[in-house]
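Trainee: mind looking at a prediction? Sequence and model below.
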Amino acid sequence: ETADGTLLLDGERARLDDLAKRLKLYKLRAKVTIEDQSEQWRVAALPGGAGADILGSDAGTAQAKDGGVLFVDPRLTALGARAILPADSVEATLSGLGLTTGDRTTYDLLRLGLGVPDGSRDMVVDKSILLESGFDELNGVDWKKGCYMGQELTARTKYRGLIKKRLLPVEIEGALPEAGTPITLDGKEVGEVRSTAATGSGGRGLALIRLEHLEAGPFDAAGAKVTPRKPDWAVLQTET
């Protein structure tokens, strides 16, 4: 929240119009104005140790900085921190913190290794189920909040043990398969590749895997060897 009471939302750039549309639909008579401020602000990821060196690694930590805010990533502290800063001063602020600009692949390799999804790159819009995507453990669901769209399905999925698939980190040996490529075991489809990033010897990715087959891997995806792994933070249905 800025000094003038503006609440800034960190959202997926490609889907900002849809976010604004949904917020306006449900604001009812609330006296709020919803605007796209993406030209005035920039969002930066301060991955892993870079964020921890500045803010520490305690969940919920935030710090005002040069008209913006730095905060520990609310999804998973191992991701580091994020920053929302004025567009005209973001480079100066980050430089003053001793940071240099990196590339998207460096960040992707970190989040993929941790098993953290990235918006519509990993979740199918209006189709993916939150709990299959790790939203419970990644602080994306408030179980005490009253009525919201999808509450009934989300609660039923959790308490009836209906989670049969999960987005999981995978190690890939061979050419990186495209997003949407089926993952197979002995010719039977058991999952689907989502986002990936290359490493020196292959790559990392996220994949939606049927939990009943999790221990049966490695799997195949368009000729590449795919080995899923349970992230430390995840609680799979088979463990409850």
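Mentor: Structure's in. What do you need? Numbers count the residues shown, from 1 in each chain.

Trainee: make it CA atoms for all contacts and neighbour counts henceforth
Mentor: OK.

Trainee: show me where this protein has its helices.
Mentor: In order along the chain, the chain carries the following helices (DSSP state H): 16-26, 49-55, 90-96, 104-114, 151-159.

Trainee: so which of those helices gets nearest residue 40?
Mentor: helix 90-96 (10.5 Å; C-alpha to C-alpha).

Trainee: re the thing from before, between the helices of the chain, which one is closest to residue 9.
Mentor: Nearest of the helices of the chain to residue 9, taken as C-alpha to C-alpha: helix 16-26 at 9.9 Å.

Trainee: buried residues in the closest one?
Mentor: 16, 19, 24 (16 or more other C-alpha atoms under 10 Å).

Trainee: equivalent analysis for stretch 44-53, please.
Mentor: In stretch 44-53, the ones that count as buried by 16+ other C-alpha under 10 Å are 45-48, 50-52.

Trainee: adding another structure so you can compare the two:
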Amino acid sequence: MTICVRLTDRALVEVSGEDRLAFLQGLLSQSVEDLTPGEARYGALLTPQGRLLFDLFIIGRPDAVWLDVAADRRDELVTRLKIYKLRSRVDIRPLDAGVWTCWPDAPGPGWVADPRREGLAWRAWGPESPPAETAGPVDWRRRRLEFGVGDAEDFDFDRDYPVELNFDRVGGIDFAKGCFVGQETTSRMKRRGQVKTRLVPIRFAGPPPARGSEVLNGALRAGEVRSGVEGLALALLRLDRIDGALTVDWRAVSAGAPLPG
């Protein structure tokens, strides 16, 4: 059975104009200069210091690029992009269209595989024939947590580094492209092996701990919980402390492996 959810926590920004690809190419962590209509990629806009500002799905359209961003951050994204606009011939505006995800199969033509992990889900933006919504946000959260994939609710914007959030392992960073905002720090962390913490799935008995709950390895702080569902969550953990007797809220925790590189 195909399960479908409308993602009301996501919204769209449209970037149009003849300079749209060159404009975004110089900003985003993902290469877009060869983006084709109907294609979707995953990426980010970072601070100059390399911290995450916005996680983005980048969707090619015939005469535009759509950016799928956390709904409560859409206005901030529009403002930020306009700051960078300068003399670029682009138009940037919010777009009123729904964002949908379905799994394990696409409900029809026009759906694009979620680029973050093979088999995770399918995604569509403003589909002409929206499917019936057969599940809710908690079902989608469980689905992506089972794949070890983070989303906006797992990120501390303007604080976290994208490689700590596994952007390098879900296709969110193109290390071969030219310059982008925050590239120097991002590339250095990856090249020098300076990634000391990562989002890691954890399992436990009972309801999910509150966001920010401390994960302990004995008496040592190992990290903190981000999003979760019954029995499963993602936590930002120190890689040197994921082995051993982990607990959260006095409950035993078992940590899974970080996403493969």
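Mentor: Received it, and whenever you're ready, just let me know what you need. Keep in mind it's a predicted model, so treat the numbers as computed, not measured.

Trainee: related to what we said a few turns ago, could the buried residues of helix 16-26 of structure 1 go into TSV alongside distance to residue 141 of structure 1?
Mentor: Output for the buried residues of helix 16-26 of structure 1, formatted as TSV (distance: C-alpha to C-alpha, whole Å):
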residue	distance to residue 141 of structure 1
16	21
19	17
24	21
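
Trainee: what about the aligned partner of residue 147 of structure 2 in structure 1, how many residues nearby?
Mentor: Under the alignment by TM-score structural alignment, residue 147 of structure 2 pairs with residue 114 in structure 1. Burial of residue 114 of structure 1, expressed as a neighbour count using other C-alpha atoms under 10 Å, amounts to 22.

Trainee: contacting residues around the nearest residue to residue 114 of structure 1 once chain neighbours are set aside?
Mentor: Here the nearest residue to residue 114 of structure 1 in space, its sequence neighbours aside, is residue 231; by C-alpha to C-alpha, 6 or more residues apart in numbering that works out to 6.2 Å. For residue 231 of structure 1, the contact set (C-alpha atoms under 8 Å, 6 or more residues apart in numbering) comprises 114-115, 168-169.

Trainee: strands - which of those residues land there?
Mentor: Secondary-structure check on those using DSSP state E: residues within strands are 168-169.

Trainee: ok, which pair from the contacts of residue 231 of structure 1 is furthest apart?
Mentor: 114 and 168 (9.0 Å).

Trainee: now for residue 120 of structure 2: what does it line up with in structure 1?
Mentor: For residue 120 of structure 2, the aligned position in structure 1 is occupied by residue 79, per TM-score structural alignment.

Trainee: now the strands for structure 1?
Mentor: Taking DSSP E, the strands of structure 1 run over residues 41-47, 62-65, 68-72, 80-86, 165-173, 182-185, 188-199, 202-210, 219-221, 224-228.

Trainee: what packs against the third one?
Mentor: Pointing back at strand 68-72 of structure 1 there. For strand 68-72 of structure 1, the elements it packs on are helix 49-55, strand 62-65, strand 80-86, judged by 3 or more C-alpha pairs under 8 Å, 6 or more residues apart in numbering; DSSP states H and E.

Trainee: please work out how many residues are found near residue 184 of structure 2.
Mentor: By the criterion of other C-alpha under 10 Å, residue 184 of structure 2 has 13 neighbours.

Trainee: if I look at the equivalent of it over in structure 1, how far off is residue 27 of structure 1?
Mentor: With TM-score structural alignment as the criterion, the equivalent of residue 184 of structure 2 in structure 1 is residue 152. The spacing between residue 152 of structure 1 and residue 27 of structure 1, counted by C-alpha to C-alpha, to the nearest Å, is 21 Å.

Trainee: cool, residue 70 of structure 1 as well?
Mentor: Using C-alpha to C-alpha, one obtains 27 Å as the distance from residue 70 of structure 1 to residue 27 of structure 1.

Trainee: more neighbours, those two?
Mentor: Neighbour tally, residue 70 of structure 1 and residue 27, criterion other C-alpha under 10 Å: the higher count belongs to residue 70, 23 against 12.

Trainee: ok now do the more buried one, which residues does it touch?
Mentor: If a contact means C-alpha under 8 Å, 6+ apart, then residue 70 of structure 1 has 55, 62-64, 81-84 as its contacts.

Trainee: now do residue 65 of structure 1
Mentor: Residue 65 of structure 1 touches residue 85, counting by C-alpha under 8 Å, 6+ apart.

Trainee: ok, for residue 210 of structure 1, nearest residue in space, not its chain neighbours?
Mentor: The shortest distance from residue 210 of structure 1 to any residue other than its chain neighbours is 4.3 Å, reached at residue 165 (C-alpha to C-alpha, 6+ apart).

Trainee: structure 2: which residue goes with that neighbour?
Mentor: Applying TM-score structural alignment, one finds that residue 165 of structure 1 aligns to residue 197 in structure 2.

Trainee: so that match makes contact with residue 237?
Mentor: Yes: at 5.3 Å, residue 197 of structure 2 and residue 237 qualify as touching, with contact defined as C-alpha atoms under 8 Å.

Trainee: more crowded one of these two?
Mentor: Neighbours around residue 197 of structure 2 and residue 237, counted as other C-alpha under 10 Å, are more numerous at residue 237. The numbers are 26 against 22.
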